[in-house]
Structures are given as structure tokens and as C-alpha cells.
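Visitor: below are the sequence and a predicted model; questions follow.
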Amino acid sequence: MRVYYDRDADVNLIKGKKVAVVGYGSQGHAHANNLKESGADQVRVALRPGSKTAEKVKNAGLEVATPDDAAKWADVVMVLTPDELQADLYRDHLAPNMRENAALAFAHGFNIHFKLIEPRPDLDVFMVAPKGPGHLVRSEYSRGAGVPSLLAIEQNASGNAHEIGLSYACAIGSGRAGVIETTFREECETDLFGEQAVLCGGLSALVAAGYETLVEAGYAPEMAYFECLHEVKLIVDLMYEGGLQNVRYSISNTAEYGDYQSGKRIVSPQVKAEMKKVLEEIQSGEFARNWVLECQAGQPNFKAERRRWAEHDIEQVGEKLRGMMPWLAEGKLVDKTKN
């Protein structure tokens, strides 16, 4: 595994390019502002005509353009819209307008790996994928640090795609922490698996199941919330800082003994077997096909699940308890007025 840092890159490469950042959500906001503050003074944010987000972009001192106009103008087009929108965006707005020998970039390998987008052969195609949400990419950069990124090259039409991608990664702050070389396939499949089996699907289901178990046994919902959701951050911060052993060093012997005795019962061999099935569905493209079909149908199941989880008792109890902890709002990562 090759890891690059600021000293390995020529950040002037991206400073000399016209860069279009398509989308201004979590990642788009971070990339565009970090690029600008790194000295890339030719950055435009591409938004659909009439987008309400345009005001936020202008308030940040950035230029707004339509995807069509941005594609005609840019040397590098970084696509940071939701995965499900990217194929149509490329087909209808980017491919017909992108300049010959320009570069097409992504922060996730989904559409390229599963061939939902098949780029023109004259384009460089690279990926710079920060290993953290955009709000963290922005906040770490602002304090002089950075979030590690993955770098992958799919097409190297210019012979310089790697150097341009590395320069871009350093300009958003990742060269301060490390830029790790990978492939679109490896990033995409491991990212989807991590999200589904552990970070999002696995953790959310575990937290909710623990909360429901305590409440159904007659314990106060507030106690269940603190034990099964609120304190997750305390453990994850220790894990983030120094791995699993850092957690076990920091907790009581009683908690550590319970870890060894009960953890393997919760995440049993049957659970691991299901994880393997989840990975197989990702590798085969079954998950991608199902998600594309869900989007083509208007996302009925996705939206129903989103509503169901928003109405879960743990969210109602949590909102009340978080209102008692004003320090949570200080320096929060997500500020919807800016991104």
C-alpha cells in the first residue's frame, strides 16, 4: 500500500486548473472551500438552475454555474452529487459538454465500478475519496489538519492523471494526513460493506435493538438512550484514537469481562455469515441493481424507511435529552445554514 503526503505532490498542478465542483452538499461544500483556501482561485460550483443552495455558495465567495456551463469551462470536473443522480448528470450534462482531455473525478467509486457511467476515452478519470464526512473534511482543514483520502485512477488519458489527482487530494487537506493509493473496485466494495454491515446499518440496528430491549424490559427510555446511544461516542472516540485495545485499557475490568463474554454472543457466527452474504451481494452488483431500481421507482421503500426511523421512540427521547446538553451545539460538525 502506497501512502503519499504533501511533500510528494505538486499542489500547483491543481492551482493552475479550472475546477468545477458539482454539488454543494457535505462533500461539495468542503472540497470547494478547501480548494479555494489552498490557492486554487479558479473554482466554480455547479448547481441545477434555480437551486436554493446557490445563496450559500455565493455567501462563501464562490462562483455558481450550471452543470452544462461548468463542464464547458472546467479542466477538472469533480462530481459530488448523490450516487443515484450521477449517471443521468453525466449523460445529459457533462459528457456532451466536457472539454477534450479534461479530467472527470469522483469521491466514491459506485458509478464507475458498476459501469453506470462509462466515461469518454479522452478523459482522465480519478477518485479522491476522503475517509470522513465532508463536514469533518472542512473542519479538520480549517484547523490546519486533514482527513486521509483514497486515490484511484481509472483512466489515464493524459498520462498525468495520478499527479493531478494527488495534487487535488492535497489541496483539500488530505496530504497532511495521508493519501492512500487504491482502486475504484476496492474503495467501492469495502465502503459499501463498511456502511451496511458496521458503520450505518450494523450500528444503527444494534443501538435500536439495545434501546428496545431495555425499554421493553421496563427500564426508563432515558436510561436506555444514555446506555445504548449517547455513550457510543465515548467508546468510538477511544477506538478512533487507539483501536480496540485502547477501549479495553480505558474501561473497567467488569466492562472488559462483559465485552469478552457477551460480544461474541451478539455478533455470533450467524451474524458473520450474514455479513458475508451482504459482501457477496455488493460484489456481484446485486445491491447496486436493487438501488438503481429503487431510485427508478421513485424510492418508495427508501423514503418509507426514512420516515419510520424518524418516528422511532429513540429519536423522540434523544431530542429531548440533547436539549438538556447545550454543549453539544458548540462546534458541531453539521451546520445546515452553510452546507
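Guide: Looks like it arrived, so ask away. Residues are numbered from 1 along each chain as shown.

Visitor: for the rest of this, base every contact and every neighbour count on C-alpha atoms.
Guide: OK.

Visitor: ok, residues contacting stretch 149-165?
Guide: 9-10, 13-14, 101, 103, 121-131, 166, 169, 174, 178-184, 187 (CA atoms under 8 Å, 6 or more residues apart in numbering).

Visitor: could you list which of the residues you listed belong to helices?
Guide: 13-14, 166, 169, 184, 187 (DSSP state H).

Visitor: as a markdown table, those residues with neighbour count and distance to residue 242 would be great.
Guide: A markdown table is the format used below for those (neighbours: other CA atoms under 10 Å; distance: CA to CA, whole Å):
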| residue | neighbour count | distance to residue 242 |
| --- | --- | --- |
| 13 | 16 | 35 |
| 14 | 26 | 34 |
| 166 | 31 | 28 |
| 169 | 32 | 25 |
| 184 | 24 | 28 |
| 187 | 22 | 23 |
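
Visitor: comparison target, given below:
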Amino acid sequence: MAKIYTDEEASLDPLEGKTIAVIGYGSQGHAQAQNMRDSGCEVIIGNPRGDEFWEKAESAGFDVYEISEAAKRGDIIHMLIPDEVQAKVYNEQVAPAMGSGKVLGFSHGFNIHFKEIVPPRDDDVIMIAPKAPGPSVRESYEEGSGVPGLVAVAQDSSGEAMDVALAMAKAVGLTRIGVIETSFEEEVETDLFGEQSVLVGGVSEMIKAGFETLVEDGYQPEVAYFECLNELKLIVDLIHKQGIEGMMRAVSNTAEYGGRTRGPRIVDEDTRKEMEKLLEDIKDGSFAKEWITENQRGAPNLKEMREEAEDHLIERVGKEIREWSDIEG
């Protein structure tokens, strides 16, 4: 059974007198920094000088420093910049400030788990991972609620790393709902698998395959768009609120029967075997190596895939329908 911590089991005391240096002021950076500040924490921002995020952080009233300076000033250094640049930034700008009993924090364990970042052994390494995009993390906090999350410790030199992690989770508002204790390994491997097989990769390919099947058989692209993409939000909302069986009860008997009998023909044993291969690629580091190499080369494959996807019929039809819906709505 998972260990879940809530507000009653977390205290802000471990953060008293500590400066939290949030590195990056993007989606998660702005949300977590503002939430922690509103919870009474001392928060500064580390960011490249002069870009839009520097200006946004200053406009929000934060003291903003170059990353190397923020790392020196921070007792807790919370890395909220993209995975693909974390290792370079850490090695060049953060590492010189480490080694003195500081706390290094993350919201995704990619670079720690795959050893792209190797902190000194006398520093604590923790993770608080909100299971929601940054804007939702901020909005829910302002409404007096929060989003669920994960909490983990990779290094506990001080013996107090979990206390600090829970304090940060509470400051961000995660313990208002609950944080599940996990490990960096479990967080990384399940996160990557979920993105690739279901949330980003699987769903996107399923949508396009269904759309293409209908259009190639002569059906109107606009109708295919509604059936294979637009209505998906309604189904996901039902699943989110009521679970899969709650969704089944909410749709028509015809939809339920068709889904229960035909769904396994789409996601069959071959699909499940391919999922197992994806998971193995994640666990043995093959995907991480591929992604790191892709970025070192300037992400040419990713850029090409983005260009091809933008030209897909479903994107052109979708843009027209969204514009029409906005006008009509």
C-alpha cells in the first residue's frame, strides 16, 4: 500500500531560515516559486539574464540572479528547467556551489536516475513532483486547494531529507491533496512509460489512426475530427471524475458494448508486447541515451517530426473547426 502524506504529516519548520533558489521560471518554476513564497518561504529565482522569464520573475516581485549566483545564495537549489538542459546547467553553473550540505531538488528524476547529474555525497537530493501542469498547480493553490504529487529522496546525507521534501511539498500545496512516497527510479520509469505508451504517444497515434481510417474511406474530415478527437475530452473528463467504469455507465449502452467488445481488438496482445518493449527501453537506459544524443545533435529528428505533424490534415481541419467554434460560441 502506498504511503500518502497530507498536511497533518508535513511541517514547514525545516524551511525556516532557509533560502530556496528556484532555477527556472517557466511552467513549473513560476507556480512552485509563487506558491512557496505565499506559504511564507524565502524564495529567489535563478535564470539566464535578460530573457522573458527573468522579466516575468522580476515583475512578480522576486529577486532574480544568474543561475550560478542563485545557487551560491540558496540553501535549497530546486532545478525546474527542462530535462535536456539540466545536466549542462548543473555542471557549469550549479555544481561549483554544491558540496556544503545543500539540498538539491527536482520535480522529475530523469537526470539523477540516469546519472547525467551526480551530486556530491554530502548533499541531500530530493524530489517533489506535482502531477499537474504549472498553471494548474498555481490556480488550485490560489483557490485554497492543491494538486496531488509524488515525493522522493535519492540522497539523505543529513538524515532530514524527507522532512525537507515534505515541507516543500506542503509549501507548494501538494499535501493539501496528498503526496505519494516513491523513488526516483519509480517516478522516472513510470512517467516516461505513461507519456510514451498512453498519454502523449499512444493517444495521439490512436487519434490520428482513427481519423485517417474514416477519411480514407470517404467520410468528411470535419465529422471524423469530431468523432476521433473532439469528443475525447468529454470521455477523459468522465474518466477523471468517475473512473473508467463511471465513464462506461455515463455513455450509451451501444457505446459501452462496442467499446468493451472492440477495444481489446485495438489494444491486443501485440500492443501489450510493444508496451513491454517500450518499458524495457526505459529501464535499461536506451531511451535516455537516445534522447540525450538527439539533443546533443540539436534535436533534428524532433524538429522534422514537428514539421510533418503540423502539415497533417487533422491539424488543418482542427484549426478551422476551433476557429468556427470560437465564432459560433
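Guide: Nice, I can see it. If you're wondering where the values come from, they're calculated on a predicted model, not measured in any experiment.

Visitor: related to what we said a few turns ago, now the buried members of the contacts of stretch 149-165 of the first structure.
Guide: Neighbour-count burial (16 or more other CA atoms under 10 Å) applied to the contacts of stretch 149-165 of the first structure gives 9-10, 13-14, 101, 103, 123-131, 166, 169, 174, 178-184, 187.

Visitor: what's the closest of the ones in helices among the contacts of stretch 149-165 of the first structure to residue 147 of the first structure?
Guide: Among those, residue 169 lies closest to residue 147 of the first structure (CA to CA), at 9.9 Å.

Visitor: if I look at the closest one, how far off is residue 46 of the first structure?
Guide: Residue 169 of the first structure is 20 Å from residue 46 of the first structure, where distance means CA to CA, to the nearest Å.

Visitor: now residue 2 of the first structure
Guide: 32 Å.

Visitor: which one's more surrounded, those two?
Guide: More neighbours surround residue 46 than the other of residue 2 of the first structure and residue 46, with 29 against 8 (other CA atoms under 10 Å).

Visitor: from residue 68 of the second structure, how far off is the residue opposite the more buried one in the second structure once aligned?
Guide: Counting by TM-score structural alignment, residue 46 of the first structure lines up with residue 46 in the second structure. As judged by CA to CA, residue 46 of the second structure and residue 68 of the second structure stand 8 Å apart.

Visitor: and if you look at residue 151 of the second structure?
Guide: 26 Å.

Visitor: just to revisit the earlier point, of the ones in helices among the contacts of stretch 149-165 of the first structure, closest to residue 328 of the first structure?
Guide: residue 169 (30.4 Å).

Visitor: so what's that closest one up against?
Guide: Here residue 169 of the first structure is in contact with 128, 149, 151, 175, 179 (CA under 8 Å, 6+ apart).

Visitor: from residue 301 of the first structure, how far out is the second one?
Guide: Okay, so that is residue 149 of the first structure. Residue 149 of the first structure is 32 Å from residue 301 of the first structure, by CA to CA.

Visitor: equivalent analysis for the first one, please.
Guide: According to CA to CA, residue 128 of the first structure and residue 301 of the first structure sit 31 Å apart.

Visitor: out of residue 149 and residue 301 of the first structure, name the residue with the larger neighbour count.
Guide: Applying other CA under 10 Å to residue 149 of the first structure and residue 301 shows that residue 149 carries more neighbours, namely 28 against 12.

Visitor: ok, the residue lying closest to the more buried one once chain neighbours are set aside - contacts?
Guide: Using CA to CA, 6 or more residues apart in numbering and skipping residues adjacent in sequence, the residue nearest residue 149 of the first structure is residue 130, 4.0 Å away. Neighbouring residues of residue 130 of the first structure by CA under 8 Å, 6+ apart: 107, 137, 147-150, 174.

Visitor: got a markdown table for those, with distance to residue 64 of the first structure and secondary structure too?
Guide: What follows is these, written out as a markdown table (distance: CA to CA, whole Å; DSSP: H, G, I helix; E, B strand; the rest coil):
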| residue | distance to residue 64 of the first structure | secondary structure |
| --- | --- | --- |
| 107 | 20 | coil |
| 137 | 21 | helix |
| 147 | 26 | coil |
| 148 | 28 | coil |
| 149 | 26 | strand |
| 150 | 27 | strand |
| 174 | 25 | helix |
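
Visitor: ok, longest helix in the second structure?
Guide: Max-length helix for the second structure by DSSP H is helix 232-250.

Visitor: buried sites along that helix?
Guide: So, applying 16+ other CA under 10 Å, buried residues of helix 232-250 of the second structure: 238-239, 247-248.

Visitor: of those residues, which is the nearest to residue 96 of the second structure?
Guide: Comparing the buried residues of helix 232-250 of the second structure against residue 96 of the second structure with CA to CA picks out residue 239 as the nearest, at 47.0 Å.

Visitor: would you mind measuring from the spatially closest residue to the closest one that is not a sequence neighbour to residue 207 of the second structure?
Guide: Counting by CA to CA, 6+ apart, residue 239 of the second structure lies nearest to residue 247, which is 5.3 Å off, once chain neighbours are set aside. Counting by CA to CA, the separation of residue 247 of the second structure from residue 207 of the second structure is 19 Å.

Visitor: go on, residue 266 of the second structure?
Guide: Relative to residue 207 of the second structure, residue 266 of the second structure is positioned 12 Å away (CA to CA).

Visitor: tell me which of those two has more neighbours.
Guide: The neighbour count for residue 266 of the second structure versus residue 207, taken as other CA under 10 Å, is higher for residue 207 (18 against 10).

Visitor: which one is that one nearest to, not counting chain neighbours?
Guide: Residue 207 of the second structure sits nearest to residue 228 (CA to CA, 6+ apart), 5.6 Å away.

Visitor: and what of residue 78 of the second structure?
Guide: residue 105 (4.3 Å).

Visitor: three-state assignment of the one you found?
Guide: strand (DSSP: H, G, I helix; E, B strand; the rest coil).

Visitor: if I pick the residue nearest to the spatial centre of the first structure, what's in contact with it?
Guide: For the first structure, the residue nearest the mean C-alpha position is residue 133 (4.7 Å; CA atoms, centre = their mean). Residues near residue 133 of the first structure by CA under 8 Å, 6+ apart: 26-27.
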